[in-house]
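1. sequence first, predicted model second:
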Amino acid sequence: MAKQNNKFTKIIIRNLVVIVVMMIIGALFAGMYAKHKQSTSYTSESNVIIGHNLTRNNHRNTNVLADINMMPSYKEMASDSQVLEATRNLLSKKMRSEYSVNELSGVISFRSRPDSLVLNISATTSSKNKSVAIVNAAAKAVKNEFPKMDPGVGSIRILGKAREKNTESTTRPSIKKYVVLGTALGLLLGMIISFSITSWKHFI
């Protein structure tokens, strides 16, 4: 009886060792893969306020309410090739050689919020200074081109220039998440291997 218990204990220990080793291997491989694929992107933002009358006392006058209703249209206007072309022309010669109008459309995003006269502009690239330069150029392009596209658009004001110190960074993929996933896969694989070895040795 004692011999059987000792044998059973050895089997459990051996299986646990296999499982732990596979978990470690899985975590290491997943971590190294994530590290190899990892990249950091930088997002810079600027806001443009659009409206005919921006005073608080007259916030609900007809012009301001009309401007609020127009914000979705202003968002579409900002994405127009005319604005993107103007944005590109405001960039340095070196950056113009790096970004076509189509490429800028994939870098720049425009957002409008309900009941707001603010158009949010963001640019995401692999470089802080490029993101800042592009978003500032886009904000200036909106200010310059909107009156040409719609003479009745009202006043357009840029709410401060984007700066590198306010740029947000995002690193993907997450090494921690991949390590957790690799550990879980290692656990599963370790259980399958240990079960297969035990079955093969004792039941086949």
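-> It's in. Numbering: from 1, shown residues only.

2. only C-alpha atoms from now on, for both contacts and neighbour counts.
-> Noted.

3. what's the next secondary structure element after the one helix or strand residue 142 maps to?
-> Assigned by DSSP states H and E, residue 142 falls within helix 128-149. Per DSSP H and E, the first helix or strand lying C-terminal to helix 128-149 is strand 155-158.

4. what about versus this one:
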Amino acid sequence: MTNNGKSKIMVKYVVIVLGLMLIGGAGMYGLAKHRQTTYYTAERSMVISHSIHEESASNNNFNSDDQQMMPTYKNISQDIMIAKAARKYLPQNLKKKYTAEKINETVDSKISQQSLILTMHSKADSKAAAVATVNAMAKAMKKELPSIQPGAGQVRLLAPATKDQAEKVTTPHAKKYVAVGLALGAMVGLVICFVEETWSRLL
């Protein structure tokens, strides 16, 4: 085969690979856009501990005890009782949309090891809902914890969640889907080129 013939075949293979990469990338981009959803998140933290005055007036190590109680406080914060109390703090327009059960699904909590901070995190379809639900749950936790867990540390709420701090999240990420599509297209293209080249050598 002449060099000119080899060049034509090489160009053909390159076109095949690039074409399938474009098809794969475009197809996966379309799939990502079809599956894409957008939601908003907001969070509010609180410190749960006994005061320094209480600690110094007692032989008990409240700081250590409060750290050990944090998993319990976390579980309490996710109980439906807190969600029912939180609903009272929602704006009227959101009360119609959010039942206690939905609030409980919208907001979850997390704690860090060796910390007295509990952080509530909300996920909703609008900034206003994300901010309102997490703030309401934090207020409810502050009010209800003493009656649910007598002797619990005092709940000190940190800065409230605001719309400016709420984050917009869109999933799945189209760029990741496109990258997968390009890779799949390239792989299929290389396989086709390999098969065609092997077959032509056997003839």
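-> That came through fine. The shown structure was predicted, so the numbers you read here are calculated from the model rather than taken from an experiment.

5. now what about the helix holding residue 142 of the first structure, what contacts it?
-> 42-48, 77-78, 82-84, 86-88, 90-91, 95, 108, 121-125, 153-154, 156-158, 161-164, 167 (C-alpha atoms under 8 Å, 6 or more residues apart in numbering).

6. give me the most central residue, the first structure.
-> Most central in the first structure under C-alpha atoms, centre = their mean is residue 170, positioned 6.4 Å from the mean C-alpha point.

7. what's near enough to touch it?
-> By C-alpha under 8 Å, 6+ apart, residue 170 of the first structure lies in contact with 40, 41, 42.

8. likewise residue 164 of the second structure?
-> So residue 164 of the second structure contacts nothing (C-alpha under 8 Å, 6+ apart).

9. before we move on, what SS does it have?
-> coil (DSSP: H, G, I helix; E, B strand; the rest coil).

10. quick one: the helices in the second structure, in order.
-> 3-35, 52-56, 62-77, 80-87, 92-95, 100-106, 127-148, 174-202 (DSSP state H).

11. for residue 113 of the second structure, which of these is the nearest?
-> Among these, helix 62-77 comes nearest to residue 113 of the second structure, with 8.1 Å by C-alpha to C-alpha.

12. any buried residues in that closest one, and which?
-> 62, 63, 66, 67, 69, 70, 71, 73, 74, 76, 77 (16 or more other C-alpha atoms under 10 Å).

13. so where is that helix in the first structure?
-> Aligning helix 62-77 of the second structure against the first structure (TM-score structural alignment) gives residues 63-78.

14. picking that back up, turn the contacts of residue 170 of the first structure into CSV, including distance to residue 140 of the first structure.
-> Putting the contacts of residue 170 of the first structure into CSV (distance: C-alpha to C-alpha, whole Å) gives the following:
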residue, distance to residue 140 of the first structure
40, 26
41, 23
42, 20
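
15. which bit of the first structure covers the strand ranked longest in the second structure?
-> Counting residues, the longest strand found in the second structure (DSSP state E) is strand 37-49. Mapping strand 37-49 of the second structure onto the first structure (TM-score structural alignment) gives residues 39-51.

16. that stretch vs the second structure, average distance?
-> After superposition onto the second structure, the mean distance of stretch 39-51 of the first structure to its aligned counterpart is 1.4 Å, using mean C-alpha distance after the TM-score superposition for the first structure.

17. can you mark which positions in that stretch are buried?
-> By 16+ other C-alpha under 10 Å, the buried positions in stretch 39-51 of the first structure come out as 42, 43, 44, 45, 46, 47, 48, 49, 50, 51.

18. next one: stretch 82-96 of the first structure
-> For stretch 82-96 of the first structure, by 16+ other C-alpha under 10 Å, it's 82, 83, 84, 85, 86, 87, 88, 90, 91.

19. and the second one, what does it touch?
-> Looking back up the chat, that one is residue 83 of the first structure. 77, 138, 141, 142, 145.

20. from the residues you listed, which two are the most distant?
-> It's 77 and 138 that sit farthest apart of these, by C-alpha to C-alpha, at 12.1 Å.

21. and residue 68 of the first structure, what does it touch?
-> By C-alpha under 8 Å, 6+ apart, the residues touching residue 68 of the first structure are 114, 115, 116, 117.

22. ditto for residue 121 of the second structure
-> 41, 42, 43, 44, 107, 108, 109, 110, 134.
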